[in-house]
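**Student:** Give me coordinates for this.
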Amino acid sequence: MTVAEGIALRLSSLPPEYRTKKRQRELLSHIEKVLGKKRLKEVLPLDVLKLLADLAHLSPQTREHVRMAGQGLFTFLTETAKAFTGDNPFKEAGEVDVPQREPGFFTPEQFARLIQVMKPHLAAAALFSVLTGTRKAEVRKALKADTYLAERYVLIRGPKNNKDRRVPIPDVLVPLLEQQLKTPGKYLFCRQNGKQYTANWRAHDVIARACVRAGLVEGTRPYCFRKACGWKGDTMSAPEVDLVCPRCGRKARWKELPLPLRFKELRSTYATLGYASTGDIHFVQKVLGHSDPKLTQARYARALPEHLRRGANAVGAILVPAAKLGSPVGGNPGAEGGSGGKAENPPEGSNLNESEGLAMASKAEEARDSSGGGFLNRRPQVRFLSGSSPCFRTKRKQGVFLSGGVQAGSLDWVPVWYRVCPS
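**Tutor:** This next block holds a predicted model:
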């Protein structure tokens, strides 16, 4: 059996309710073009790697989908059709290295500006998605008959994992849904004429244009208005008045580029802010419809920027004593640009008062002057106790013995490893 015959057998055996049959056909067509004439036993992992290399114009995620489709094809032919025996070449080729990027999300201020510039029927769909964590396909397929305002939930039917799930409705969303129930048609969100949004609904472009109108842009890009020219410049923070096209000399026009936030970021906004406010990963998992909490944890459980700053300031408050000592490791505290062992305006609430800080700084200065160059610039010499024996017990101790008769025991928490032997 050839690979092309195996692909035809695979597609013909898919059940009618298989939702991604069209997508499977598209992915397997890439394999059929290159390996279709080969027999199944002739396909090697090297052939798979060459196939993926020829698809360099596709994104890494799409190439991984092609590889997974081929792996599923050979698994089907081995376990179900019993038409092939041997190792799976697509599995042996290894996974495509796909960059793991964090999903974007709208801040509350950004989303408020976005809603104000959108048309009412589109703003309603966006509000429903961001307040329930639903996908674009789930929004356009939501039925009025599946909306239970008294029980505060919407029944989402036929999602990606073929399992119905209940999505809780927050109280703030109830007035909007009451208005949507009065619109014509059976769908909760539809076009202004009452018809359902089709699968080709370009909701991402709707959000992108709304971002430009709301001023949520990352820059501007010059371009030439003449289609025959087709020149496009680099992205700039602000347009230049006198910029002309370098090809035809016409005055350049400018296009504002929206932030990389689309309709799918509404769902990630719900997940990110929901986990940040509740700390309950299982709540986010159930609402989003994930089968495994690890997926939710890996994708959406992250620290918000303000939480990162708050944590960094908390660590800085704990390390105020070290900051008061002043110099970096190996540096000269009295040199130009150093802090010289002084720290101004310690953070409020720190556990180091002024007298303790001055005492520590004074003792540290004495140790540095006596040792000639600072105790951090010299390697500590450990003094062994009398009666050494081959058996030693490792401990940590506050204070070290330095060469030159200088003992740094006055410095707080300078841990070193040393040996303790019975005397």
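
**Student:** drop to CA atoms for contacts and neighbour counts, all remaining ones
**Tutor:** OK.

**Student:** Please tell me how far Asn313 sits from Ala323.
**Tutor:** For Asn313, the distance to Ala323 equals 13 Å [CA to CA, to the nearest Å].

**Student:** Looking at the two, which is more packed in?
**Tutor:** Ala323 (18 against 13; other CA atoms under 10 Å).

**Student:** Check which helices and strands whichever strand or helix holds that one sits against.
**Tutor:** If you go by DSSP states H and E, Ala323 is part of helix 320-325. For helix 320-325, the packing partners by 3 or more CA pairs under 8 Å, 6 or more residues apart in numbering; DSSP states H and E come out as helix 354-371.

**Student:** ok, 10 Å please
**Tutor:** Helix 320-325 sits against helix 305-318, helix 354-371, with contacts defined as 3 or more CA pairs under 10 Å, 6 or more residues apart in numbering; DSSP states H and E.

**Student:** Specify the stretch among the ones you listed that is closest to Leu28.
**Tutor:** Among these, helix 305-318 comes nearest to Leu28, with 41.9 Å by CA to CA.

**Student:** A strand includes Leu155, no?
**Tutor:** Yes. Counting by DSSP: H, G, I helix; E, B strand; the rest coil, Leu155 is located in a strand.

**Student:** Surely it is in contact with Tyr148?
**Tutor:** Yes. Judged on CA atoms under 10 Å, Leu155 makes contact with Tyr148 at a distance of 8.1 Å.

**Student:** who touches both of the two?
**Tutor:** Both Leu155 and Tyr148 are in contact with Pro168, where contact means CA atoms under 10 Å, 6 or more residues apart in numbering.

**Student:** between those two, which one's more packed in?
**Tutor:** Neighbours were counted for Leu155 and for Tyr148 using other CA under 10 Å; Leu155 has more, 17 against 14.

**Student:** how much space is there between the nearest residue to that one once chain neighbours are set aside and Pro175?
**Tutor:** Spatial nearest neighbour of Leu155, chain neighbours left out: Arg166 (4.7 Å); criterion: CA to CA, 6 or more residues apart in numbering. According to CA to CA, Arg166 and Pro175 sit 19 Å apart.

**Student:** Which one's more surrounded, those two?
**Tutor:** The residue with more neighbours, out of Arg166 and Pro175, is Arg166; 17 against 10, by other CA under 10 Å.

**Student:** What is the helix or strand that contains Ala137 packed up against?
**Tutor:** Element membership of Ala137, judged by DSSP H and E, is helix 136-141. Packed against helix 136-141 by the contact rule (3+ CA pairs under 10 Å, 6+ apart) you find helix 120-132, strand 153-156, helix 264-278.

**Student:** this one as well, want them side by side:
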Amino acid sequence: MTDSLADLDALALKCRAERSRDYISESIQCYRAGAYRSSIVNTWIAVVFDLVDKIRELAVANDPIGLRINTQYETYVTQINQGNDQGVKNALEFERTILAICRKDLDFFDHQQMTDLERLREDRHQCAHPSFQRAGVPHRPSAELARLHLRNAVEHVLSQPPVQGRSAIAEIITTIASEYFPKDRVQAATVLRQTPLANPSDALIRGLIDALVFGYATAGGPVHEKLQVGAALSSLLDTHRQVAEPRIAQQMSALVRRTDDNGFPAVARLVAAAPETIGLIDNAAQLRLIEFLRVGPEADVLPAMAGLGRHPLMSEAARTRIMGFGIERLVSAIQEHGMADLAKDRALDLLSASGSWNTTNDVFDRLLIPIFPSLTREDIERVIRMPRETGADLLGATMYRNFIEQVSTTGTIPDAELDVLLNENHADYLVRIRQRQRPPV
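**Tutor:** Presented below is the predicted three-dimensional model:
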């Protein structure tokens, strides 16, 4: 069965604070005794006490909204202690509206949680006020109803930290905005587990996503154009996908579609920092990104191309754009933007068209040697066949010899097979040099 049928003791252990466990213990004792009316009444009392404690915690932490509400509540308590009947009326009104206060001013609950807690309050009135019933017919709640209210009280209130709305989002945004927040999604998730995201409500996750996505595009905001926003969004997909995915899809689609051309390169960099979002955004947003890769200014496109171009939906546009790069732009793509895998085909094409040793040495030195770990055996065989198949001026070039030595050193192609390939493609002089350098058997 679902968590609603969890053992009551285990349910009580979910309470965040010791006082909260004490509050709910009376409700559990009543439930076990079959006193379901008393259980529901005590569950409501536990919720109210816990909410008041949370408001006090916020006040102690100098949260302005918490301070205002707590000051108001303390005024009512003072009036009661002074024998002022108005204080009693004010305190009763405070209890009657505490759910609305915590929902509206503190964002403690989402819509469904609020509905569940309002049902608890109404059932509490049915149980506690005989005047609500026909004469001689007391309200008789079922065991299932009492247990449901116990579960909702713990899940929605007693197990939650006191910052679930604006204050929580502000705290998390401050953490993400730091220059020392990690850009890696796994490391980001580790950091975010030490924030209110350790035990968030669905409303908090949705609110945080809104703040991150639109805060990224808001000039002067704490996360304006900060790429760690991408890592934070990716970590939310890892840890809270069911809630995060539809919200990210909706808001990122809107951001990509609505941002003007001047701000679009920054938005493209955000998508590149969280490339999984490419598959979530709508078709109109995807098409705009593809067109950006195809015709956008190179200086704007390059910083986003690595993240965008590796996604299957964007790869064709990225590779087509790269095939138009010259040596200088390709060097920048590899060295400054980490695009070794995307730049490989263009680098090989440039080498295959080389008509001089100077060009050959330049392409090997600045392009192929830096991306050597990305080259497959098929790529290397293609290079060795170039003098015969395309007429590329590789033979005799210093960097071609250095390239072959690196192939041999790494064992990408066994020496015996490498020698055969070299002989077949007019590089027998390299075979003789390699044989002289080998130690005698």
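
**Student:** what's the TM-score for these two chains?
**Tutor:** Once superposed, chain against chain, the TM-score is 0.25 (TM-score structural alignment, normalised by the length of the first structure); 179 aligned residues with a CA RMSD of 7.3 Å.

**Student:** Pick the most buried one from the helices and strands packed on helix 320-325 of the first structure.
**Tutor:** helix 354-371 (a mean of 16; mean count of other CA atoms under 10 Å).

**Student:** residues near Ala291 of the second structure, how many?
**Tutor:** Actually, residue 291 of the second structure is Glu rather than Ala. When neighbours are defined as other CA under 10 Å, Glu291 of the second structure has 12 of them.

**Student:** likewise Pro108 of the first structure?
**Tutor:** The number of residues near Pro108 of the first structure, taken as other CA under 10 Å, comes to 11.

**Student:** which residues does it contact?
**Tutor:** Listed by CA under 10 Å, 6+ apart, the contact set of Pro108 of the first structure reads Leu114, Thr269, Leu273.

**Student:** one more time with 6 Å
**Tutor:** If a contact means CA atoms under 6 Å, 6 or more residues apart in numbering, then Pro108 of the first structure has no contacts.

**Student:** just the one 3 residues further on next, same as before
**Tutor:** Counting by CA under 6 Å, 6+ apart, Phe111 of the first structure touches no other residue.

**Student:** With Arg37 of the second structure instead?
**Tutor:** Going by CA under 6 Å, 6+ apart, the list of residues near Arg37 of the second structure reads Cys127.

**Student:** Toward the C-terminus, what is the element adjacent to whichever strand or helix holds it?
**Tutor:** Assigning secondary structure by DSSP H and E places Arg37 of the second structure in helix 36-60. Counting by DSSP H and E, the element after helix 36-60 of the second structure in chain order, helix or strand, is helix 64-81.

**Student:** one step back: in a strand, that's where the residue nearest to Leu155 of the first structure is, yeah?
**Tutor:** Yes. If the criterion is three-state DSSP, then Arg166 of the first structure is within a strand.

**Student:** how close does it get to Asp54 of the first structure?
**Tutor:** 44 Å.

**Student:** likewise Leu257 of the first structure?
**Tutor:** From Leu257 of the first structure across to Asp54 of the first structure, the span is 32 Å (CA to CA).

**Student:** If you count surrounding residues, which of those two has more?
**Tutor:** Counted by other CA under 10 Å, Leu257 of the first structure and Asp54 do not tie: Leu257 has more neighbours, with 19 against 12.

**Student:** check contacts around the more buried one.
**Tutor:** Applying CA under 6 Å, 6+ apart, the residues contacting Leu257 of the first structure are Val217, Glu218, Gly219, Thr220.

**Student:** In strands only, show me those.
**Tutor:** The strands, defined by DSSP state E, take in Val217, Glu218, Gly219, Thr220 from these.

**Student:** so how many other residues sit close to the third one?
**Tutor:** Gly219 of the first structure has 16 neighbouring residues, counting by other CA under 10 Å.

**Student:** what does the second one give?
**Tutor:** Taking other CA under 10 Å as the neighbour definition, Glu218 of the first structure ends up with a count of 15.

**Student:** what helix or strand is Arg113 of the first structure on?
**Tutor:** Counting by DSSP H and E, Arg113 of the first structure is part of helix 108-116.

**Student:** same deal with Thr174 of the second structure?
**Tutor:** Here Thr174 of the second structure is covered by helix 166-177, with elements defined by DSSP H and E.

**Student:** same check, this time on Ala69 of the first structure
**Tutor:** Per DSSP H and E: Ala69 of the first structure is located in helix 60-79.

**Student:** So which bits of that helix are buried?
**Tutor:** 60, 63-78 (16 or more other CA atoms under 10 Å).

**Student:** The helix or strand harbouring Ile207 of the first structure: which residues count as buried?
**Tutor:** Using DSSP H and E, Ile207 of the first structure maps to helix 203-213. The neighbour-count check on helix 203-213 of the first structure (16+ other CA under 10 Å) flags Ala203, Ile207, Ala208, Arg209, Ala210, Cys211, Val212, Arg213 as buried.

**Student:** Tabulate the helices and strands packed on helix 320-325 of the first structure (TSV), appending distance to Tyr418 of the first structure.
**Tutor:** As requested, those are exported to TSV (distance: least, CA to CA, whole Å):
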stretch	distance to Tyr418 of the first structure
helix 305-318	27
helix 354-371	20
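
**Student:** can you tell which of these is closest to Gln180 of the first structure?
**Tutor:** Gln180 of the first structure lies closest, by CA to CA, to one member of those: helix 305-318, at 35.5 Å.

**Student:** name the helices or strands packed onto that closest one?
**Tutor:** If contacts are counted by 3 or more CA pairs under 6 Å, 6 or more residues apart in numbering; DSSP states H and E, helix 305-318 of the first structure sits against no helix or strand.

**Student:** The same query, at a cut-off of 10 Å, please.
**Tutor:** helix 320-325.

**Student:** Name the nearest residue to Leu350 of the second structure, sequence neighbours excluded.
**Tutor:** Nearest-residue entry for Leu350 of the second structure: Val363, 7.3 Å, with adjacent residues in sequence omitted and distances by CA to CA, 6+ apart.

**Student:** what number of residues lie near the one you found?
**Tutor:** Neighbour number of Val363 of the second structure under other CA under 10 Å is 21.

**Student:** re earlier: can you mark which positions in the helix holding Thr174 of the second structure are buried?
**Tutor:** Quick answer for helix 166-177 of the second structure (16+ other CA under 10 Å): Arg166, Ser167, Ala168, Ile169, Ile172, Ile173, Thr175, Ile176, Ala177.
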